[in-house]
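Undergrad: when you get a sec, could you give me coordinates for this:
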Amino acid sequence: MVVLNKIYTKTGDKGTTALGNGDRVAKHDARVNAYGTSDELNAFVGVARLAAEGAMDDQLARIQNDLFDLGADLCRPDLAKDADAEFPPLRMAESQVKRLESEIDAMNSVLTPLRSFVLPGGSALSAHLHVCRTVARRAERLSTDLASHAEVNPHVITYLNRLSDWFFVAARIANENGEKDVLWVPGANR
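TA: This next block holds a predicted model:
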């Protein structure tokens, strides 16, 4: 259980922060950048939800919860020590990736195949989802960079990869099932 009765602790005043295992690292550490960007993404999903309704809002709510799981996973290094931990750390699971894939497939089934790249925009919800897509890609890049020199649960990276795809397809759904997509016209303004 989480209890937050004091918000400022002053423990980070010298530029360090604690990871989930208690280790202190610089606030600009690659691991902190990765889970910090997933937190930023979660905030953008919250903004997108202001324009979402029904099933889309429900799906975005699940994604927000997943992103907290993902941040908890990233902030806890030492995957090999999970079995020995007094409190087993929360880790992303394949089932979360599979759920995204299922939702992508369902949304994509009602869309016309694209004949051009899509520019971010159309409806307000679509524009917000495109912002989420780009921040998800940045979180993925930071997580793969972290994984190049530290242990990262592979489901984290797979989830972020699918999530950016999810946001792309959902942005098309938010544009009246792709009918109001803003398409790129190469060289249109020469």
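Undergrad: CA atoms for contacts and neighbours, from now on please.
TA: OK.
Undergrad: and the one residue sitting closest to the centre of the chain, how close does it get to Thr112?
TA: The centroid of the chain falls nearest to Ala136 when counting by C-alpha atoms, centre = their mean (4.6 Å). Using C-alpha to C-alpha, to the nearest Å, one gets 24 Å for the distance from Ala136 to Thr112.
Undergrad: one more: Val2?
TA: Computed with C-alpha to C-alpha, the distance linking Val2 and Thr112 is 45 Å.
Undergrad: so between these two, which is more surrounded?
TA: Between Val2 and Thr112, counting by other C-alpha atoms under 10 Å, Thr112 is the more crowded of the two (11 against 4).
Undergrad: next up, the contacts around the closest residue in space to the more buried one that isn't next to it in sequence.
TA: Of all residues not flanking Thr112 in the chain, Gly178 sits nearest, at 7.1 Å (C-alpha to C-alpha, 6 or more residues apart in numbering). When contacts are counted by C-alpha atoms under 8 Å, 6 or more residues apart in numbering, Gly178 touches 111-112, 172.
Undergrad: please give me the structure for this one as well, since I'd like to look at both together:
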Amino acid sequence: MVKLNRIYTRTGDKGTTGLGDGQRRPKYDVRVAAFGTVDEANAAVGLARLSVTPQVDAMLARIQNDLFDLGADLCTPDTGAKLEYEPLRIIDAQVERLEREIDELNGELKPLRSFVLPGGSPAAAHLHLARTIARRAERLMVELAARENETVSAPALKYINRLSDFLFVASRYVNDKGAKDVLWVPGQNR
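TA: The predicted structure is shown next:
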């Protein structure tokens, strides 16, 4: 259970932050950057929720909760050390749910014949913004996983990869099921 009595603790005033296992890391550490960027993606998803359909909003609400799970997962490195609690981890079932929801939305869309420019409607533009932030989080997570003595679970990496796919499909779905998509025209302004 999370209990926040004080918002400021002063423990980060010297440029470090605490991880879930008690370690302190510099605020520029790639692990901190990864879960911070997951948090940023979550905020962008929250912005998108303001202008989507109830069906997509329900999906995004689940995703926001998952993104807190992902942040908790990344905040507690799997070092093999015994902890006083069971750390929260992303699991395959969360990835599978996201895949089902991608398929549900994508089933109502026509196949693409060009890349889509971010936009078309405010909801789609916000979803595209969330998608690009999720992609940045994914790049940081992959960088973290490649570092010696660092781990990121396979389900966490799958989840963040599927998330950007979901956000792309959802952006098309809220763009009148693709009818309002703005398509890229290569070399149009030459």
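Undergrad: just tell me what the residue nearest to the centre of structure 1 corresponds to in structure 2.
TA: Aligned by TM-score structural alignment, Ala136 of structure 1 pairs with Ala134 of structure 2.
Undergrad: tell me how far that match lies from Gly18 of structure 2.
TA: Using C-alpha to C-alpha, Ala134 of structure 2 is found at 23 Å from Gly18 of structure 2.
Undergrad: repeat for Val2 of structure 2
TA: The value you get for Val2 of structure 2 to Gly18 of structure 2, if C-alpha to C-alpha is used, is 15 Å.
Undergrad: re earlier: how much space separates the match of Ala136 of structure 1 from Glu108 of structure 2?
TA: According to C-alpha to C-alpha, Ala134 of structure 2 stands 24 Å off from Glu108 of structure 2.
Undergrad: go on, Gly20 of structure 2?
TA: Distance from Gly20 of structure 2 to Glu108 of structure 2, counting by C-alpha to C-alpha: 41 Å.
Undergrad: cool, and Asp73 of structure 2?
TA: Using C-alpha to C-alpha, Asp73 of structure 2 is found at 33 Å from Glu108 of structure 2.
Undergrad: and Asn65 of structure 2, by the same measure?
TA: Taken as C-alpha to C-alpha, the span from Asn65 of structure 2 to Glu108 of structure 2 is 26 Å.
Undergrad: could I get the full set of helices for structure 1?
TA: Using DSSP state H, the helices of structure 1 run over residues 30-49, 54-74, 94-108, 124-147, 154-174.
Undergrad: Ala188 of structure 1 is nearest to which of those?
TA: Judged by C-alpha to C-alpha, the one of the helices of structure 1 that comes nearest to Ala188 of structure 1 is helix 124-147, at 21.2 Å.
Undergrad: off-centre distance for the closest one?
TA: A distance of 6 Å separates the centroid of the chain from that of helix 124-147 of structure 1, by C-alpha atoms, centre = their mean, to the nearest Å.
Undergrad: what comes up buried for it?
TA: 124-133, 135-144, 146-147 (16 or more other C-alpha atoms under 10 Å).
Undergrad: cool, and stretch 75-88 of structure 1?
TA: 75-77.
Undergrad: equivalent analysis for stretch 94-102 of structure 1, please.
TA: In terms of neighbour count (16+ other C-alpha under 10 Å), stretch 94-102 of structure 1 has its buried residues at 96-97, 100-101.
Undergrad: show me which of Gly20 and Glu108 of structure 2 is the more surrounded one.
TA: Taking other C-alpha under 10 Å, Gly20 of structure 2 and Glu108 do not tie; Gly20 has more neighbours (16 against 12).
Undergrad: in structure 2, which of the contacts of Gly178 of structure 1 still touch?
TA: Retained in structure 2 by both residues aligned by TM-score structural alignment, their matches' C-alpha atoms under 8 Å are the following of the contacts of Gly178 of structure 1: 111-112, 172.
Undergrad: just curious, which of those residues is nearest to Pro120 of structure 1?
TA: Among the kept ones among the contacts of Gly178 of structure 1, Arg172 lies closest to Pro120 of structure 1 (C-alpha to C-alpha), at 9.7 Å.
Undergrad: quick check: the gap between the residue nearest to that closest one when sequence neighbours are not counted and Glu151 of structure 1.
TA: In space, Arg172 of structure 1 comes closest to Gly178 once its chain neighbours are excluded; the distance is 4.6 Å by C-alpha to C-alpha, 6+ apart. Gly178 of structure 1 sits 39 Å away from Glu151 of structure 1, going by C-alpha to C-alpha.
Undergrad: can you check Arg76 of structure 1 too?
TA: Going from Arg76 of structure 1 to Glu151 of structure 1 by C-alpha to C-alpha gives 10 Å.
Undergrad: and if you look at Gly187 of structure 1?
TA: Separation of Gly187 of structure 1 from Glu151 of structure 1 (C-alpha to C-alpha) stands at 44 Å.
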